[in-house]
Structures are given as structure tokens and as C-alpha cells.
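**Q** here's a sequence, model it:
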Amino acid sequence: MNAAEPGRADQVDVVVLGAGAAGFMAAIEAGKRGKSVVLLDHAETIGEKIRISGGGRCNFTNVNAGPKNFVSENPKFCVSALARYKPRDFLAMVEKHKIEWYEKTLGQLFCRNSANDIIEMLLDELAASGGLLVTGADVRDIDKAEDFQVFTTRGNWRAPRLIVATGGPSIPKIGASGFAYELAARFGVPVVRPRPALTPFLFSEEMKARSGKLAGVSTEVTAQAPGSPVFREAGLFTHRGLSGPALLQASSYWRQGQPLTVDFAPGRDLAAELIAAKSTNPRREIATALGAGLPQRLAGFLAEEVSAWGTLADASHAELRRVAAAIHALDMRPVGLEGWRIAEVAAGGVDVRALDSQSMEVRAVPGLHFIGECLDVTGWLGGYNFQWAWASGAAAGRAM
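**A** Below you'll find the predicted structure:
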């Protein structure tokens, strides 16, 4: 590793902070344009989020990725970058490196072998573009005079362009932090309050007591927070609350104190099913009848939650319709989210209203760019956040 010597600063065209998905892409694209680039990371082992994603196979993009799949206080900001670097563009790089991949549900693309294939590909592309990677480089200070000056434990660099790709505080055990937000504040760039996203919901102690026996029970549901799309995927009860893809998706939109609406019988006419069951087996308990299409433990829990007592014969058709309507739109009233410890990404972040959407450059601080997860652009579960990393990184790198 040819790091700069302590006490002096090496001049380059571009310094990129953060050797994750976005940082690699920015460094590669800048290098392709003949710029001298140094890519710095505080960790000795780079790409940990890539390595652990998709169960170790890296859900590296989603063929359906578009602006509608992202959450931001300025939802139009992501349009330009996503239009100029599409999923097929990244897939072309994957195929150039002969990485085997496959498509899972809902347009999700995964490595067939290992996420390490993506990391090796990025390393190869960086080397081919002439970029220098320096690991274990903790940033000690950053100044700006005519150029940015970056002082680290592995050397110092001076450059007219600084690209910040240090991510957010989700999954701190792999070294994630809010460094980008601190740096933004230092340069007067506003930050939308960060919050955990794509993370499970927590129940109150009272609800945990009622639902405790359901831990591990999974079923297809739809989940919706106020203002969010309706997400239809699996829901999973845990010892602490609700998880599963549908719930993780809704968590990116949910705010403290808001309701969470869950349909435990999506796509079914539950009222018609109960009324039909009443005519064929009127002595059956309502809870038992609900179990015809649901895990029995879950059916019993739902019957309790919606006050569905007695047998089908005891209930009028109007009562059965009430029970069905309640189960189709049950307000679970979570008390919070699991938080940064297991959140897959951060929502909020560097306010994109301060940035140019073509280049990711801060309009008030020429030469300073923010990309990737540290921005107030959060993708859905299923490869969308990687696509934003590639697209925003490409936008910044191509603007050098």
C-alpha cells in the first residue's frame, strides 16, 4: 500500500471517503475519466455491508428500481441519478466479470456463489481505473482552503474534490457511524434527522404478553404505515414484536406514535369465507374457522384481538363481516422500532435539497459531494439501496 507519509499531503484530483458500494463506484467512474483518485476507509476489511447482504450472496440490485421505490423529503432528487445509471448497467459489469447471478422474487438479483464476487469485481475495476485504495485510514481532520485536506492515520491527501460515502449508523457492529452527518454539519450542510429503517417493530409489554406464544409464526400479510404503499410479503412474529419483509418495508415510513395497519388475510374475502363456513358447520368456533386459512395459533390470537367470541352460529352475518373487516385492517400499534442495532439502512440523512441532483455536489460548498446511504434517500428492501449506491456513486464520479 503506497500511502502518503505522515506530515505531508499528497496531491490528487479526488479523495473518496468510504470503501462501500457508493464509494467504490464513485472512485471507479472518476478514475475512468483520467482523474487521480484515492479511496479511503477506516476499516482494514472493506465492503462489510456488501459481504453480509442477501444472506452472504449480495442482493446487488433490483430490476424494478425506480424513483417510486425510495423514501425522501425530496422524492424527485433521485430521479436523475437513477435514470442515468440503471440496474442493467450494473448487471453489465457483473456479467463482464463472469459472476453468476439469479433473479429471486420481486425482481431481486443475487450472486449465485458469494457476495465476495462483487467485492472482488469492485477491487478489480478500481485497479483498472488507476484508483488507490487505502484501508485502516481513520480520519483525524478535514480542512478546506483552496483544496480539501484530509488527514488520516495512514497519510494525508489534498484534492479539489471530496466525495463522502461513509454511509449511516445502521449496524454499528460492522463499524457504521454518523460520520457523514458530522462532516455535513461542519460544512453547514443541513441534515434531515436520521432514523432506523428496514427494521422490525416493537410491541408494548402488554401486547408482548398477548402475542408471546406467536414468536416464530409467519404468514403472508400486507402492511401499511401512514403515507406508505401497501406492502404484501411475509410477516413474522418475534419475541419483541413484528418483523418479516412486509413489516421492514413499512418501517421506513412509520413515525413514533403512528398506527401500523396489517391485513392478515390479504387477497381473500374473509367475510364470505366465514359466512359460508357458518352454513356448513355452524357449531365451529369462530377462532377455529379462522384457522382454516391461517396458522391456528395466529387465528386464536386474532380472534382475541377482534373480540370474535363463540361459534359461527352465535354470530350474525353483520358480526362476521365486522370480524373480517377488523382482521383485514388490524392496527397493531407498535411502540417503536428495533433501532440501529439491526436496521438494514438509515432513513433521513444529508438533506438532498442542498445538493445538485446531477453531480451530488453541495451547491454552497463547491467540490464537496455526498453519495449513498448518508443521503436522505432510502430504498425499499430488495436491492434498491444498492442500486442507489451505484447510481449516486456513478453520478458523482462522472462529474469529476
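**Q** CA only for contacts and neighbour counts going forward, please
**A** Fine.
**Q** how many residues are close by Asp331?
**A** Applying other Cα atoms under 10 Å, we find 18 residues neighbouring Asp331.
**Q** for Glu206, same thing?
**A** Neighbour number of Glu206 under other Cα under 10 Å is 9.
**Q** find the helix or strand that it is a member of.
**A** Per DSSP states H and E: Glu206 is located in helix 205-211.
**Q** next secondary structure element downstream of that helix?
**A** Following helix 205-211 toward the C-terminus (DSSP H and E): strand 218-224.
**Q** how far away from the center of its chain is the helix or strand just after that next one?
**A** Note on strand 218-224: by DSSP H and E, the next helix or strand toward the C-terminus is strand 231-237. With Cα atoms, centre = their mean, to the nearest Å as the basis, strand 231-237 stands 16 Å off its chain's centre.
**Q** and strand 231-237, what other elements does it pack with?
**A** Under the contact definition 3 or more Cα pairs under 8 Å, 6 or more residues apart in numbering; DSSP states H and E, strand 231-237 sits against strand 218-224, strand 241-243, helix 245-251.
**Q** residues contacting the nearest residue to Gly372 once chain neighbours are set aside?
**A** Nearest residue to Gly372, sequence neighbours excluded (Cα to Cα, 6 or more residues apart in numbering): Ala389, at 4.5 Å. Contacts for Ala389 (Cα atoms under 8 Å, 6 or more residues apart in numbering) come out as Ala21, Ala22, Met25, Ile371, Gly372, Glu373.
**Q** once you drop chain neighbours, what's closest to the first one?
**A** Closest residue to Ala21 in three dimensions, ignoring its sequence neighbours and counting by Cα to Cα, 6+ apart: Ala389, at 5.8 Å.
**Q** sticking with that neighbour, tell me its helix or strand.
**A** Under the criterion of DSSP H and E, Ala389 resides in helix 384-398.
**Q** what residues sit buried inside that helix?
**A** Within helix 384-398, the residues that count as buried by 16 or more other Cα atoms under 10 Å are 384-398.
**Q** do the same with stretch 217-224
**A** Ser218, Thr219, Glu220, Val221, Thr222, Ala223, Gln224.
**Q** closest to Arg284 out of the residues you listed?
**A** Thr219 (22.8 Å; Cα to Cα).
**Q** separation between that closest one and Pro67?
**A** 29 Å (Cα to Cα, to the nearest Å).
**Q** next one: Leu123
**A** 29 Å.
**Q** likewise for Glu182?
**A** 27 Å.
**Q** who's more crowded, these two?
**A** Counting neighbours by other Cα under 10 Å for Glu182 and for Pro67 shows that Pro67 has the greater number, 21 against 14.
**Q** with adjacent residues omitted, what lies nearest to the more buried one?
**A** Closest to Pro67 by Cα to Cα, 6+ apart is Val79, at 5.6 Å.
**Q** let's see this one next to it:
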Amino acid sequence: MSLVNHYDAIIIGGGASGLFCAGLAGQRGLRVLVLDSSNKVGKKILMSGGGRCNFTNLYVTPDNYLCQNPHFPKSALSSYNQWQFIELVERYQIPYHERKHGELFCDDSAKDILNMLLAECELGQVAIKTRCTINTVSHQSEQGFNLVTSLGSFSAKSLVVASGGLSIPTMGATGFGYELAQQFGHSLLPRTAGLVPFTFSDHIKGISERLSGLAVDVELSTANTSFRENVLFTHRGLSGPVVLQLSNYWQPGALITMNLLPDSDIAALLLNYKSQHAKSLLRNLLSQHLAKALVAELQTLFWPQYADTAMAEIPDAVLKTVAENLSAWQLKPSGTEGYRTAEVTLGGVNTDELSSKTMASKNQPGLFFIGEVVDVTGHLGGFNFQWAWASAYAAAQYL
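**A** Have a look, this model is predicted:
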């Protein structure tokens, strides 16, 4: 193989983690090549955060991540934290703002973050090739890794897999990184769509369709996990931040529980209304707290026979049952929208077989896995980008 096609490191995947790792490694003086199957790098960055890129969060902790080994993300997250990335963003004079829960977004466009990563790559004289299909990857001790691709053959001492997960296949997502991991003896944890809307096949589907576009601040729970945020009714089911968060913890077939008035003792509220507003209708009183269209649906579900009954005439036991239903509305999703709309992929390369300090394979010297392909998944709110930056940084120091 000619030296022209030989590199110190080849990075598979031109997303957030791949580009960041490439720029850092290049600036350390390494000869770096990024290969991406898509027609342009950074597509997922550009669409993230509604085009504004929620690039990190002010309140990153290991508790914001799901991983079979919850200790694994700690080393990388502490060696490159959110403040270091914010400093880089500020160095490039990218205007940004904080939204709720410490989420940081670009003021203008996600392009600012992509352009920054590309500028970092340029500083490191990184070569980037797009529309590249990798046919075979092999390893020989003297040459390192050999890649036969649609753009020719390349070799490198180190190989970094930053190919992402299975989410949003229209952005070019494939299972290539997982296949490569298995080729080199790595085990995979089961992969499922994460940060994804719920779908329904029962009467809730009709309710969601009729309420499509309505957002409500609720507490949503499953098993031992609950989140407080907006739920969004859609034509297909339930979405919104609280649903995306909970989807990472939901198991198929399990119930979810919605508290429609999380700041209220609903039973006490209704009994108080009964004494203070004896002649009023329950739907009119609840419409002070919830959208009328939602209250109409709830009335059909929970108190149809008392729809036109004055509060004074509704038995206390009935009001208490209504309160229970409003504070713990039991819903059973039929599934999720799947990888088509999922923001992340849960599961992936087993972290027991990687160094938490360097992201290096314990099975194959010179092989690294970073970003979403690894079994580390963050909550909604910039945490997955911070994992991309942190894992990329960890690998880049040891290539």
C-alpha cells in the first residue's frame, strides 16, 4: 500500500464524535482520515434541536446516562466536560442561549457547530471523504488496519468507529459499526429505538388524533422512573419531551401513568370545588386547569354519566375516583415510532470490552469506539452530544 493512502488514524463516521475526534487528533500532529458513507458530513448535527443544535447541557452528570455499567461514562465525562466544550463554542464566537433544564442551543443555526468542527479538522489538516462505502476491514500486525472502500484502499495504525446507531435511517444510519465490532470479537447489547414517541392502537389513538397539536405539562411514569415535562398529542400517539425521556426506560407491554395536574392534590381540589361551586359542572371547573378539548375527552372516559350533573349532586366517591384517574391515567402504548424518528439508539457495543479512559477495544489493539455506537445513551437535552464530545476527546488523546 502506498504511503499516500496510509494514515495514523482512520475515523469511520463524520458525525459529532467522529469530526471532533478527527480535529483533536489532527491537531496533535497525527495524519487523520475521516470516511463517511453519506453525501455530506454532520447531517444529524444540522437537524438536531430543530436546526439549532442542543450541543450540551449545563448540568451533566453520569446519572443522565443509561449504560449497562453505569460507572463506565464517568471517566470520559470528567476528562472532557461541558465547560470545556462551551469554552470552544465561545472561542468561535458562536452565539447561544440557555433554555429550560440547562439546555444550550445555538442562537442562529446548527451549522455554526458543524462549521466549528470542520474548522477544527482543517486546523488538524484532516482529510475527509464522503460517499464512501467500506467493503472490507482487516488487520495485519505490521500494517495495522486495511480498509477496502469504494474510493480505494486505505490503511492506518488506529481505527476509530464513530458510525453512530440505527436511528433516523434517512440520515444514512446503518448497523455498520455494530458489524465491525462483532468482526473484532465484541459483544453487543440489545439495540432499541430511544428518545422516541409512543404509538397506540386502542382508544387512545383516537383521542391523540383529535387532540393533535395540544401540549400539556404532565408527570409521566413507568416502573420506577418518572419525568415532568410537556406531553404532545399527535396523529400517531404521544410525543413531546416527557415522552421521549420516558421512552428510554419503557419496556414493551408495560403501562405508563400520566398525572395531568402534577402540582395539585386533585381529590382535595375537586371536593373543594364541590363545596365552593355547588352548581357548576365538573368540566367547566377543570377547564380552568386543562384545555377544554382535553377535558371533553376526559369526561367521556371518566365521568360520562355525570357530564351534566352539578358538582353538589356528584357523590364524593365518584369525585375521588375521577381524581385518581386524572392523577394516574393508565395508558398502554402499543409500541414506539421506532428508528424512523428515534433520536438515539439504546444499547450497542458492550462497554465491558472497552477502556473507559481511552475508548480503546480490549480485544483488538488500535481499535476504538466512540459516540452513539457504544452502549451509552443520554437523556434528552444535550447529553448525547456531550457524550459524543467526551468519548471523542478520550480516544483522541490515545490514538
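**Q** quick revisit: for His97 of structure 1, state which of the buried residues of stretch 217-224 of structure 1 is nearest.
**A** Among the buried residues of stretch 217-224 of structure 1, and counting by Cα to Cα, the member closest to His97 of structure 1 is Glu220, at 37.1 Å.
**Q** tally of neighbours for the residue nearest to Ser211 of structure 1 when sequence neighbours are not counted?
**A** Sequence neighbours aside, Phe301 is the residue nearest to Ser211 of structure 1 in space, at 7.0 Å (criterion: Cα to Cα, 6+ apart). Neighbours of Phe301 of structure 1 under the rule other Cα under 10 Å: 16.
**Q** and the counterpart of Phe301 of structure 1 in structure 2, how far is that from Arg236 of structure 2?
**A** Under the alignment (TM-score structural alignment), Phe301 of structure 1 pairs with Glu297 of structure 2. Glu297 of structure 2 sits 17 Å away from Arg236 of structure 2, going by Cα to Cα.
**Q** now for the one helix or strand Leu326 of structure 2 maps to, which elements pack on it?
**A** Element membership of Leu326 of structure 2, judged by DSSP H and E, is helix 316-327. Helix 316-327 of structure 2 makes packing contacts with strand 256-259, helix 266-276 when contacts are defined by 3+ Cα pairs under 8 Å, 6+ apart.
**Q** format these as JSON lines; extra columns: distance to Gly152 of structure 2.
**A** Shown next, in JSON lines, are those (distance: least, Cα to Cα, whole Å):
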{"stretch": "strand 256-259", "distance to Gly152 of structure 2": "51"}
{"stretch": "helix 266-276", "distance to Gly152 of structure 2": "67"}
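**Q** next, the distance between the ends of stretch 6-22 of structure 2.
**A** 15 Å.
**Q** could you tell me where that stretch falls in structure 1?
**A** The aligned range for stretch 6-22 of structure 2 is 11-27, by TM-score structural alignment.
**Q** if we can go back for a sec, so which of the helices and strands packed on helix 316-327 of structure 2 is the most surrounded?
**A** Most buried of those by mean neighbour count (mean count of other Cα atoms under 10 Å) is strand 256-259; its value is a mean of 22.
**Q** identify all contacting residues around that one.
**A** Contacts to strand 256-259 of structure 2, defined as Cα under 8 Å, 6+ apart, come from residues 218-223, 250, 326-333.
**Q** if we use 7 Å, what do you get?
**A** Val218, Glu219, Leu220, Ser221, Thr222, Leu326, Ser327, Ala328, Trp329, Gln330, Leu331, Lys332 (Cα atoms under 7 Å, 6 or more residues apart in numbering).
**Q** residue contacts, the last one?
**A** The one in question is Lys332 of structure 2. Contact analysis of Lys332 of structure 2 by Cα under 7 Å, 6+ apart lists Ala254, Leu255, Ile256.
**Q** try the first one
**A** In this structure, Val218 of structure 2 makes contact with Arg228, Glu229, Asn230, Val231, Met258, Asn259, Leu260, Leu261, Pro262, judged by Cα under 7 Å, 6+ apart.
**Q** go again using 6 Å as the cut-off
**A** Residues near Val218 of structure 2 by Cα atoms under 6 Å, 6 or more residues apart in numbering: Arg228, Glu229, Asn230, Asn259, Leu260.
**Q** check Gly56 of structure 1 too.
**A** By Cα under 6 Å, 6+ apart, the contact list for Gly56 of structure 1 reads Ala115.
**Q** mind listing the helices for the stretch 1-150 of structure 1?
**A** 21-32, 48-52, 79-84, 87-96, 116-129 (DSSP state H, counting those that start in this stretch).
**Q** closest to Ala127 of structure 2 out of the helices and strands packed on helix 316-327 of structure 2?
**A** strand 256-259 (47.8 Å).
**Q** the closest one maps to which residues in structure 1?
**A** With TM-score structural alignment as the criterion, strand 256-259 of structure 2 aligns to 260-263.
**Q** also stretch 147-164 of structure 2?
**A** Taking TM-score structural alignment, stretch 147-164 of structure 2 hits residues 150-167 over in structure 1.
**Q** before we move on, what about stretch 120-130 of structure 2?
**A** Aligned by TM-score structural alignment, stretch 120-130 of structure 2 falls on residues 125-135 of structure 1.
**Q** could you do stretch 74-93 of structure 2 as well?
**A** Using TM-score structural alignment, the residues of structure 1 aligned to stretch 74-93 of structure 2 are 79-98.
**Q** give the buried residues for the matching stretch.
**A** Neighbour-count burial for stretch 79-98 of structure 1, counted by 16+ other Cα under 10 Å, picks out Ser80, Ala81, Leu82, Tyr85, Lys86, Pro87, Phe90, Leu91, Val94, His97.
**Q** same check on stretch 245-256 of structure 2?
**A** Within stretch 245-256 of structure 2, the residues that qualify as buried are Gln245, Leu246, Ser247, Asn248, Tyr249, Trp250, Leu255, Ile256, counting by 16+ other Cα under 10 Å.
**Q** just those now: which is nearest Ser287 of structure 2?
**A** Ile256 (23.9 Å).
**Q** ok, Leu33 of structure 2 touching Ile10?
**A** Yes: Leu33 of structure 2 lies in contact with Ile10 (Cα atoms under 6 Å); the separation is 4.8 Å.
**Q** who's more crowded, those two?
**A** Ile10 (29 against 26).
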